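K.L.:
Sequence first, predicted coordinates after that:
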Amino acid sequence: MFVLNARSRLFTILVGLALSIAVTNAHGQWSQPELRAELLEMRRVDQDARLKCLGSAEEQMKCFREIAEKIDAPHTKRLNEIFDKHGFPSLAKVGDDGLRAFMLLVQHAVSDEIRERVKEPMRLAFERKEISPDRYAAFIDRLLVNQGKPQIYGSNFEIRDGRMVMSPVEDPPELNNRRRAAGLPPIEEYAEMLRELYKIEVVLRGKEN
């Protein structure tokens, strides 16, 4: 999934490992089914638009920029309205799929305002194991990179000269220890997964040629 980073003009690749935790409501019910339905519909619109971004890299980037203006911007406004009215759309409120839809939409938001607002509720949901480690890491790292800060978990990569290069990371020697504590695999395994998935050279920080 390619995301436009307006600050650096680099397209940050946020890749979630296929390790999502199967968390469901015990009774298959949610306290806010209408909100859940709205989030799922917003996600459908988001994904349908992105699936149409085909062609060359330049054509895809143009498509993503148009999506940011026509879809992501109004979605960002709506996400802030939802948070104002309903608070954080937790597992109990919207179920696992509703929460995952919300997280995806937050990742595609055109400003960091909504990400800052939900950062603490996200952390608490992660501690309750309502959010998988890979999704939480992608959320935190994206926010930090957008703010010009080093990421914590190493989930953000940038396209540079046809290679995927890890965004700056805090205290690189301790990266795998932080990943282990969060329930993530070693960064070397993550990089290998990216190589297999995208068939592209992947460069870890401190190991550039």
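P.N.:
Cool, the structure landed.
K.L.:
okay, CA-based contacts and neighbour counts for the rest of this
P.N.:
Fine.
K.L.:
Please report the distance of G183 from M61.
P.N.:
In this view, G183 and M61 are 33 Å apart by CA to CA, to the nearest Å.
K.L.:
So which of those two has more stuff around it?
P.N.:
The neighbour comparison of G183 against M61 (other CA atoms under 10 Å) goes to M61, with 18 against 14.
K.L.:
another structure for you, compare them:
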Amino acid sequence: MIGLLMAALLGGAQPSPLSPQATALIAPVRQALDAERKAQTALPPPASDAEKLERMGRMDQVGRRVLTGIDLTVLPLQERDPASKAMWAPIKEIDAENQKALLAMTPPEGWFLKSRYGARASQAAFNIVQHSDLSLWRRFVPVLEPLVTTGEVEGQSYGLMYDRLAINEGRPQRYGSQMTCKDGKYVVDRLEAPEQVDARRKAMGFPQTLAEYEAIFAQYPPCT
């Protein structure tokens, strides 16, 4: 709504409404978010920051789980980008809410340690930061790195965030966790020393080789 208002104030054209087909196709994403929000509203207030993080983590994931099964290539080409943006919009709203709440909760030691908050809450915090932006990745990657050796952070989690930061800074990724869309298929984005990637993945606790990881994405609907 804010974006449309700003476009109008600046004289920009408002986007065309989606077709009924596109609207129905992406509707499950918002429905899943609304259902989770309703379920959480019915609960008592969280008893701790750990419980609050776990709830935030469920909001972070529920729309994304639905989204991965939606095939936008069934739409006419001109509708795919607008439908994608509309599909992601409610998820981005949740992301912004979660990031604001997480930053307000961040403890003095700089991270939500598993030994203090529990594995689920710590993982939820990671997912929220992973779905944020360059400024937060730059802030938290150096914090997470030493915590891998103490067991407070999963090596795979650190690897995922390291790769995302690297790709967004224009550098090759190290662990092969970040995919890009090419010719309608997900492929591994640019990679540092590809011949060593499986050894690096194993050292960080990734459960699959790079080839096995790519095979998972081969099962996804075509990307746009």
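P.N.:
Yep, it's here. Computed from a prediction, not measured in an experiment: that's the story for all the values here.
K.L.:
TM-score for the pair, please.
P.N.:
Once the chains are overlaid, their TM-score stands at 0.67 when taken by TM-score structural alignment, normalised by the length of the first structure; 166 aligned residues with a CA RMSD of 2.6 Å.
K.L.:
what residue lies at the spatial centre of the second structure?
P.N.:
For the second structure, the residue nearest the mean C-alpha position is H131 (3.8 Å; CA atoms, centre = their mean).
K.L.:
Trace R164 of the second structure over to the first structure, please.
P.N.:
Under the alignment by TM-score structural alignment, R164 of the second structure pairs with R142 in the first structure.
K.L.:
Now which residue in the first structure aligns to the residue nearest to the centre of the second structure?
P.N.:
By TM-score structural alignment, H131 of the second structure lines up with H108.
K.L.:
Now do the helix ranked longest in the first structure: which elements does it pack against?
P.N.:
Ranked by number of residues, the top helix in the first structure under DSSP state H is helix 33-51. Here helix 33-51 of the first structure touches helix 57-67, helix 91-107, going by 3 or more CA pairs under 8 Å, 6 or more residues apart in numbering; DSSP states H and E.
K.L.:
Which strands and helices lie in contact with the longest one?
P.N.:
Think helix 91-107 of the first structure. Using 3+ CA pairs under 8 Å, 6+ apart: helix 91-107 of the first structure touches helix 33-51, helix 73-86, helix 113-127, helix 133-146.
K.L.:
before we move on, back to that, ok, the match of H131 of the second structure to L4 of the first structure distance?
P.N.:
Distance from H108 of the first structure to L4 of the first structure, by CA to CA: 9 Å.
K.L.:
and what of S90 of the first structure?
P.N.:
27 Å.
K.L.:
can you check D46 of the first structure too?
P.N.:
Applying CA to CA, the value for D46 of the first structure to L4 of the first structure is 14 Å.
K.L.:
And these two? Which one has more around it.
P.N.:
D46 (20 against 17).
K.L.:
Which residue in the second structure aligns with the more buried one?
P.N.:
That one, D46 of the first structure, aligns with D60 by TM-score structural alignment.
K.L.:
list the contacts for that match?
P.N.:
I91, I94, D95, N98, A124, N127, I128 (CA atoms under 8 Å, 6 or more residues apart in numbering).
K.L.:
same thing but 10 Å
P.N.:
Contacts for D60 of the second structure (CA atoms under 10 Å, 6 or more residues apart in numbering) come out as 33, 54, 91-92, 94-95, 97-98, 124-125, 127-128, 131.
K.L.:
quick one: which of these is nearest K182 of the second structure?
P.N.:
Proximity to K182 of the second structure was ranked across the contacts of D60 of the second structure by CA to CA; first place goes to H131, at 21.8 Å.
K.L.:
what angle sits between the longest helix of the first structure and helix 91-107?
P.N.:
With axes from the mean of the first three to the mean of the last three CA atoms, to 10 degrees defining the directions, helix 33-51 of the first structure sits at 30 degrees from helix 91-107.
K.L.:
in helix 33-51 of the first structure, what counts as buried?
P.N.:
Buried residues in helix 33-51 of the first structure, defined by neighbour count with 16 or more other CA atoms under 10 Å: L35, R36, L39, L40, M42, R43, D46, R50.
K.L.:
rewinding a little: and the closest residue to the residue nearest to the centre of the second structure other than its chain neighbours, how many residues sit next to it?
P.N.:
Distance criterion CA to CA, 6 or more residues apart in numbering; nearest residue to H131 of the second structure, sequence neighbours excluded, is D95 at 6.9 Å. By other CA under 10 Å, the residues close to D95 of the second structure number 20.
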